[in-house]
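Chemist: the following block contains a protein sequence and its predicted model.
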Amino acid sequence: MDAAMEITQQEGLEALSMPRLARRLGCGVMTIYGHVDGRDQLLNLLCSRILGGLELERTAGTGGREALTRFALALRERMLRFPALAHLLAQRKLWSPEVAGLVEWLLAELTADGRTLEEAVAAYRLVLAHTLGSVLYEIPRTGAEQEAEYAAWWRHTLADLPATAYPLLHAAGERLGEAPATGQFRAGIEALLDGLGSPRHS
């Protein structure tokens, strides 16, 4: 699994194959099949390994809103550090003991606040979708080189637009060229949770 993580970090998720992993480990492909059934299981194990390092304090009595906020921030940090996780969660149906324990805790905190189970599931799915979508947008714009390229792209794009016809775009150009940041993400989560409102069954 360490070798699989190295491949995905260095070359991307698409590069992770059984032959590629065997070459990295210096063994035959059939040796790999002695440990995993195939690439699907390998990807599930990879997801579990990455999620296992999620830095999230799960204490009873945290409260649904705080639990969802902690979850969103921790998951975002983990996906930005390991972009393969974001792509795995977006593309595949993945389940593991780590995921089960995490979702159980979130639902417990949300229902303890007075939400119905249906409301708790809806809140969890909404925050998950927002977090995943935000990170997939952030990944190609995160890092010094990517941030500089993103800002340059905006400058070049706006240079082709006449300021008289697009005055607001030009006025907002510097802000539009800023890479996404934690503050922006947190503001989005707060707005989302505000929109969910207080539990109706407290």
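Modeler: That came through, no problem.
Chemist: going by C-alpha atoms from here, please, whenever you check contacts or count neighbours.
Modeler: Noted.
Chemist: what does the helix or strand hosting S48 contact?
Modeler: For S48, the enclosing helix or strand under DSSP states H and E is helix 39-51. With CA atoms under 8 Å, 6 or more residues apart in numbering as the test, helix 39-51 has contacts from 1, 4-5, 17-18, 36, 78, 82, 85, 88, 94-99.
Chemist: just give me how far that helix sits from the chain centre.
Modeler: Using CA atoms, centre = their mean, to the nearest Å, the mean C-alpha position of helix 39-51 is found 15 Å from that of the whole chain.
Chemist: so M30 is in which element?
Modeler: Under the assignment given by DSSP H and E, the secondary-structure element containing M30 is helix 29-33.
Chemist: can you name every helix or strand that that helix contacts?
Modeler: For helix 29-33, the elements it packs on are helix 18-25, judged by 3 or more CA pairs under 8 Å, 6 or more residues apart in numbering; DSSP states H and E.
Chemist: included below, for side-by-side comparison, is a second structure:
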Amino acid sequence: MTVEYPGKGDPARSLALLWRTSERASRKGKPELSVDRIARAAIEVADAEGLQALSMRRVAERLGVGTMSLYTYVPGKPELLDVMLDTVYGETARPEDVPGGWRSRLEQIARANWALYLRHPWLLQVATSRPVLGPNVTAKYEYELRAIDGIGLTDLEMDSVITLITGFVHGAARGAVEAAQAETRTGMTDEQWWAAHSPFFGRIADVDRYPTATRVGQAVGEELNAAYNPEHAFAFGLQRVLDGIEALVAGRAPGP
């Protein structure tokens, strides 16, 4: 999988686009264009065809305009990618009142990020080590930090906890997207795959040599109807990550 890196464009131009400090108006007689419209069209291309299909020409075709007209608003593809990222990060749900304390708030954040990756799988092709410094990314980070502000963690630990949660979601979402693509590309659901292969497991499994793998594998197949279930893996893993964070928080609580 090809990985794209945000921030490859001109920093000053990218920041001006992200914060809309220098957007130009459409010229008379031309279809109404804007940075927002161009970014949305680019997101639609990436959603439908993958990030590898994204180009200024392809976005222009989707908008029904000439390619050169886009450059009035966006300097190039690197800057466009930055705007796309900031735009979709603005989609995450951010309810102010989440009952159940910080653990419930972190779970809500994890599920909002999970849903975002499933809506826009191309996000998994973008490196996350260099964040886009746009308004939506900044607001998202602020919201996520506030979920654990005041529970006894240092500022560095707060950032590390959010990184842990979002990193876990990123990995789990990759597994979910790959599982969905397997169904699309093979024409066979997980249930169909399991039904077709399970009769042969009993013939090839050496119970004496692999007793634990045989027992556990059979239990997983019977319970999940598949060798792997992305939703189960996400839900189970998230609770264990939250358990670890809870142990960290509990260790900071004052003793009796």
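Modeler: Cool, got the structure. Quantities reported herein were computed from a predicted structural model and do not represent experimental measurements.
Chemist: next, the mean deviation of the helix holding S48 of the first structure compared to the second structure.
Modeler: Between helix 39-51 of the first structure and its aligned stretch in the second structure, the superposed structures give an average distance of 1.4 Å (mean CA distance after the TM-score superposition for the first structure).
Chemist: out of the contacts of helix 39-51 of the first structure, who's nearest H156 of the first structure?
Modeler: H156 of the first structure has its nearest neighbour among the contacts of helix 39-51 of the first structure in F82, at 30.4 Å by CA to CA.
Chemist: so what does the closest one match up with in the second structure?
Modeler: Aligned by TM-score structural alignment, F82 of the first structure pairs with H120 of the second structure.
Chemist: how near is the closest residue to that match other than its chain neighbours to R119 of the second structure?
Modeler: Nearest residue to H120 of the second structure, sequence neighbours excluded (CA to CA, 6 or more residues apart in numbering): D47, at 5.7 Å. According to CA to CA, to the nearest Å, D47 of the second structure and R119 of the second structure sit 8 Å apart.
Chemist: comparing the two, which residue is more hemmed in?
Modeler: D47 (18 against 12; other CA atoms under 10 Å).
Chemist: now check the first structure for the residue matching that one.
Modeler: Using TM-score structural alignment, the equivalent of D47 of the second structure in the first structure is Q9.
Chemist: what comes up buried for stretch 101-116 of the first structure?
Modeler: By neighbour count with 16 or more other CA atoms under 10 Å, stretch 101-116 of the first structure contains the buried residues 102, 105-116.
Chemist: next one: stretch 175-183 of the second structure
Modeler: Neighbour counts over stretch 175-183 of the second structure (16+ other CA under 10 Å) mark 175-177, 179 as buried.
Chemist: over to stretch 161-168 of the second structure?
Modeler: Across stretch 161-168 of the second structure, burial judged by 16+ other CA under 10 Å covers 161-162, 165-166, 168.
Chemist: out of those residues, which comes closest to V65 of the second structure?
Modeler: Once CA to CA is applied, the member of those that ends up nearest V65 of the second structure is T166, at 37.4 Å.
Chemist: so how far is L106 of the second structure from that closest one?
Modeler: Using CA to CA, one gets 10 Å for the distance from T166 of the second structure to L106 of the second structure.
Chemist: what sits up against stretch 85-92 of the first structure?
Modeler: Residues beyond stretch 85-92 of the first structure that count as contacts (CA under 8 Å, 6+ apart) turn out to be 13, 43, 47, 50, 78-80, 94, 132, 135-136.
Chemist: rewinding a little: I'd like to know how far the residue nearest to H120 of the second structure sits from G101 of the second structure.
Modeler: Per CA to CA, D47 of the second structure is found 35 Å from G101 of the second structure.
Chemist: same check, this time on F168 of the second structure
Modeler: Shown here: F168 of the second structure relative to G101 of the second structure, a distance of 20 Å by CA to CA.
Chemist: same thing with Y141 of the second structure?
Modeler: Counting by CA to CA, the gap between Y141 of the second structure and G101 of the second structure amounts to 18 Å.
Chemist: next: A12 of the second structure.
Modeler: From A12 of the second structure to G101 of the second structure the distance is 40 Å (CA to CA).
Chemist: looking at those two, which one has more neighbours?
Modeler: Between A12 of the second structure and G101, counted using other CA under 10 Å, G101 has the larger neighbour count: 12 against 9.
Chemist: for that one, what are its contacts?
Modeler: Listed by CA under 8 Å, 6+ apart, the contact set of G101 of the second structure is empty.
Chemist: what's R174 of the second structure aligned with over in the first structure?
Modeler: Residue mapping for R174 of the second structure onto the first structure gives L136, with TM-score structural alignment as the criterion.
Chemist: which residues touch that match?
Modeler: 86-87.
Chemist: tell me the spacing between it and T142 of the first structure.
Modeler: For L136 of the first structure, the distance to T142 of the first structure under the criterion CA to CA works out to 10 Å.
Chemist: equivalent analysis for W154 of the first structure, please.
Modeler: Noted for W154 of the first structure: a distance of 15 Å to T142 of the first structure, by CA to CA.
Chemist: what's the answer for S202 of the first structure, then?
Modeler: Remark: distance between S202 of the first structure and T142 of the first structure (CA to CA) = 41 Å.
Chemist: what do you get for A179 of the first structure?
Modeler: From A179 of the first structure over to T142 of the first structure (counting by CA to CA), the distance is 7 Å.
Chemist: L75 of the first structure too?
Modeler: As judged by CA to CA, L75 of the first structure and T142 of the first structure stand 16 Å apart.
Chemist: got it, and S134 of the first structure?
Modeler: Noted for S134 of the first structure: a distance of 12 Å to T142 of the first structure, by CA to CA.
Chemist: please identify which helix or strand holds the residue of the first structure most remote from its centre.
Modeler: Among the C-alpha atoms of the first structure, the one farthest from their average position, using CA atoms, centre = their mean, is that of T164, at 39.3 Å. Counting by DSSP H and E, there is no helix or strand that carries T164 of the first structure.
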